[in-house]
Every structure is written in C-alpha cells, then in structure tokens.
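Enquirer: need a 3D model of the following:
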Amino acid sequence: MKRVTTVLLSILIAISFTYNSTQVEAASPKATVFANCKEMNKVYKGGVARSAGVKNKGGKTKYAPFISQAIYDANKKSDRDKDLIACER
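Expert: Sure thing, here's the model as predicted:
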C-alpha cells in the first residue's frame, strides 16, 4: 500500500509541474524582433507601446499602439524618440 501511494504521489507531482509550465508559456507572448519599423507596422499598425499609460511625444498619430512589454523590450532600438512607443504611426 505504501508503494502504491508513493507512485500515485509521484505521478500527481509530475502532472502538476507539467500543468504549471504550460500555463506560464501560454500566458507570455513570444517577443518577435523586427528588422525595422516598416516590418513592425505590417503586423502592428500603430507600433508597440511598453505599457498602457505611456504618452506619445512625437505628435499626432493615426493608429493606437499595441501594448506589450515583451515585444517593446525586444524592439527597443526602434523607439527613436524614447517615449516608450516603438514605431508609432
């Protein structure tokens, strides 16, 4: 009986680790690195903002930016005016 209990607990622990790791992977979006703003604007017309609270310093824009810290951090080089919005249009 002790051996059966040990085996069942081991299986439950293995399942819980597998379940937790898939939850973390599904929750975080994959950060794509774009070669330039033209490529980024094909996917995200308004560019990518680091957070919802950032304000555009570059003037009037046509489109609202997509909000993603991971994508912004991967493409930080494309934010020329340093307003935390990469490739805004």
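
Enquirer: CA atoms for contacts and neighbours, from now on please.
Expert: Will do.

Enquirer: where along the protein do the strands fall?
Expert: For the chain, the strands defined by DSSP state E cover 48-49, 66-67, 85-86.

Enquirer: to compare against the first, here's another:
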Amino acid sequence: MKKLSVILLSFGLVFGFSFSAGDNAKASTKIISYKNCTALNKVYKGGVAKSSKVKNKGGKTHYKPYVSSALYSKNSHSDRDKDGIACER
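Expert: Model (predicted):
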C-alpha cells in the first residue's frame, strides 16, 4: 500500500509540473500589431474582440472573434466601425 501511494504521488507531481509548464508558455506569447486585416485574419479568423461582452454592429459574421484586450489595443486601428472588434469576419 505504501509503494502504491508513493508511485501515485510521483505520477501526480510529474504530470502536474508538465501541465503547468505549458500554461507559462502561453502567457509569454508576444502581442503583435498586424499591418492590416488580411494579416490578422490569417491568425485570428474571426478577428480580435476587446472583451467577451462586445457585440458586432457591422453585420453578420461567420466566425467568433478571439477575445484579448491587449491584442485588441495593439490592433484597434483596424476596427473601422469602432464596435470593439477588430477585423471581424
């Protein structure tokens, strides 16, 4: 019983550290300012939204926008209709 608990604890620690290392890699991604909507839509098909509460005022869209306030603020020059979603499609 003691060996089994040691083995289970070891696996838990190994898998716990491996999953937390992946989260840190996501957090350190660089915020990029894209030149135009074509370049932004290659990475984010639905555009970039300022927050999840923003509604599209420009008409019907086909894709859901990626929500990131930092990414939106870098690319707010591409938000033509000023609805809080840059390059919506």
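
Enquirer: re the thing from before, closest to residue 37 of the first structure out of the strands of the first structure?
Expert: Residue 37 of the first structure lies closest to strand 85-86 among these, at 7.9 Å (C-alpha to C-alpha).

Enquirer: how much does that closest one stray from the second structure?
Expert: In the superposition with the second structure, the average deviation recorded for strand 85-86 of the first structure is 0.1 Å (mean C-alpha distance after the TM-score superposition for the first structure).

Enquirer: centre of the chain to that strand, how far?
Expert: With C-alpha atoms, centre = their mean, to the nearest Å as the basis, strand 85-86 of the first structure stands 14 Å off its chain's centre.

Enquirer: closest one to residue 55 of the first structure among the strands of the first structure?
Expert: Distance to residue 55 of the first structure, taken as C-alpha to C-alpha, is lowest for strand 85-86 among these, at 8.2 Å.

Enquirer: quick one: the helices in the first structure?
Expert: Taking DSSP state H, the helices of the first structure run over residues 2-27, 37-43, 69-74.
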